[in-house]
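**Student:** Test case, fold it:
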Amino acid sequence: MSSRKSVYLVICGILGFLITIGYYPVSTLQCVVCDSYTNGRFCADWDRFSFITNCSQVPRIDSSRPMACRKIYQTVDQTTVLRQCTNVVGHDGCIDRVGAQGVRTRHCHCSTDLCNSSPSNRKISGIHVTVSSAILFLVAIFLRN
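**Tutor:** Next comes the predicted model:
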């Protein structure tokens, strides 16, 4: 194998590794934005193609300040779910509160893309799959020559 091919493969390998572990510039935070009042059950069990919002484009968010995703559960007679973008309010994690007449709320904050989704929907992002596939394709073509 020529030294040119070796250098090319090393560069592709490093890029692939960095992309796979998530080391790429992120221009803004993406969160799931919906509520079960207006979006019904879909907000509780959303799919990867619905309700994803770029937080810097939400009018009430100050994009010059750190942003976070928020997920609020509220239980009165039934449980409702609210997912939204917010400016950072403290640390990541959840706070449980109990109010009058048995009203229970759980506020969860997090600061990575789509972190306010349901756990079963957290999958490898499309950018990881696309770029990794492109790198593998280029390596295969290069090795074939």
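**Student:** drop to CA atoms for contacts and neighbour counts, all remaining ones
**Tutor:** OK.
**Student:** in stretch 20-32, what's buried?
**Tutor:** T20, L29, Q30, C31, V32 (16 or more other CA atoms under 10 Å).
**Student:** the strands in the chain, which residues?
**Tutor:** Ranges of strands in the chain, per DSSP state E, are 30-32, 34-35, 52-54, 67-75, 79-87, 93-98, 104-110.
**Student:** For my notes, please list those in CSV and give distance to H128 for each entry.
**Tutor:** As requested, the strands of the chain are arranged in CSV below (distance: least, CA to CA, whole Å):
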stretch, distance to H128
strand 30-32, 15
strand 34-35, 25
strand 52-54, 17
strand 67-75, 21
strand 79-87, 23
strand 93-98, 26
strand 104-110, 21
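**Student:** and those strands, which is most packed in?
**Tutor:** For those, the largest average neighbour count (mean count of other CA atoms under 10 Å) is found in strand 30-32, namely a mean of 27.
**Student:** how about this one, so we can line them up?
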Amino acid sequence: MDSRAICLLSLIVVGFSIHIAYSIQCYQCNSYDDPGCADFFDNKTYVIHACPEDAKYCRKVVQQAYYEGEWHMRFIRQCAKEGELDATNPRQDWSCYDKLGTYRVKVKYCHCRVDGCNSAPTLSSKTILLGLPFLLAIFSHIDIRGLLPV
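**Tutor:** Next up, the predicted model:
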């Protein structure tokens, strides 16, 4: 395959991927009907979902309410159109804050702007697939015969 075809293929792949790149991906579940959504959350057993285009953040909500003589907790993970990050640290990708409600209700909101707020950083297959055509284009112009020892 010549270098022009590789460059054209790379541009097509990037063109189709730009839309995906702007849509944040978040875990979406509620511990009310899915106990596995609670902490300690095992993100390897959940599918990460693409959020609507207008969602800018992932959100984790921890609700605590006291009723029937005990505290009950609920964990909600979702996409968020709006959120609050620490304004004093613009490089921070996540932030949490607490709110107290009336009659024994506490809520903790955490927002982040990275795919899968609850996941460990990994090299995604999407990144590898996007980079592969560029690497092929670069290496197709390098004469590796001169780089190898005789």
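**Student:** quick one: what's aligned to T28 of the first structure in the second structure?
**Tutor:** In the second structure, the residue paired with T28 of the first structure is S23, using TM-score structural alignment.
**Student:** Show the contacting residues for its match.
**Tutor:** By CA atoms under 8 Å, 6 or more residues apart in numbering, the contact list for S23 of the second structure reads A50, C51, P52, E53, A55, K56.
**Student:** Tell me which residue is most central in the second structure.
**Tutor:** Centroid-nearest residue in the second structure: D115, 0.8 Å away (criterion: CA atoms, centre = their mean).
**Student:** Might you report the residue contacts of the nearest residue to that residue once chain neighbours are set aside?
**Tutor:** Using CA to CA, 6 or more residues apart in numbering and skipping the chain neighbours, the partner closest in space to D115 of the second structure is Q25 (4.8 Å). Residues near Q25 of the second structure by CA under 8 Å, 6+ apart: I48, H49, A50, C51, C58, C79, V114, D115, G116.
**Student:** Could you report the separation of the second one from L123 of the second structure?
**Tutor:** Spelled out, it's H49 of the second structure. Remark: distance between H49 of the second structure and L123 of the second structure (CA to CA, to the nearest Å) = 17 Å.
**Student:** hang on, the earlier thing: if we go to the first structure, which of the contacts of S23 of the second structure are intact?
**Tutor:** Retained in the first structure: A50, C51, P52, out of the contacts of S23 of the second structure (criterion both residues aligned by TM-score structural alignment, their matches' CA atoms under 8 Å).
**Student:** distance of the closest residue to the last one other than its chain neighbours from V47 of the second structure?
**Tutor:** So that's P52 of the second structure. Leaving aside its chain neighbours, P52 of the second structure sits nearest to S23 (6.8 Å; criterion: CA to CA, 6+ apart). Distance of S23 of the second structure to V47 of the second structure, computed by CA to CA: 16 Å.
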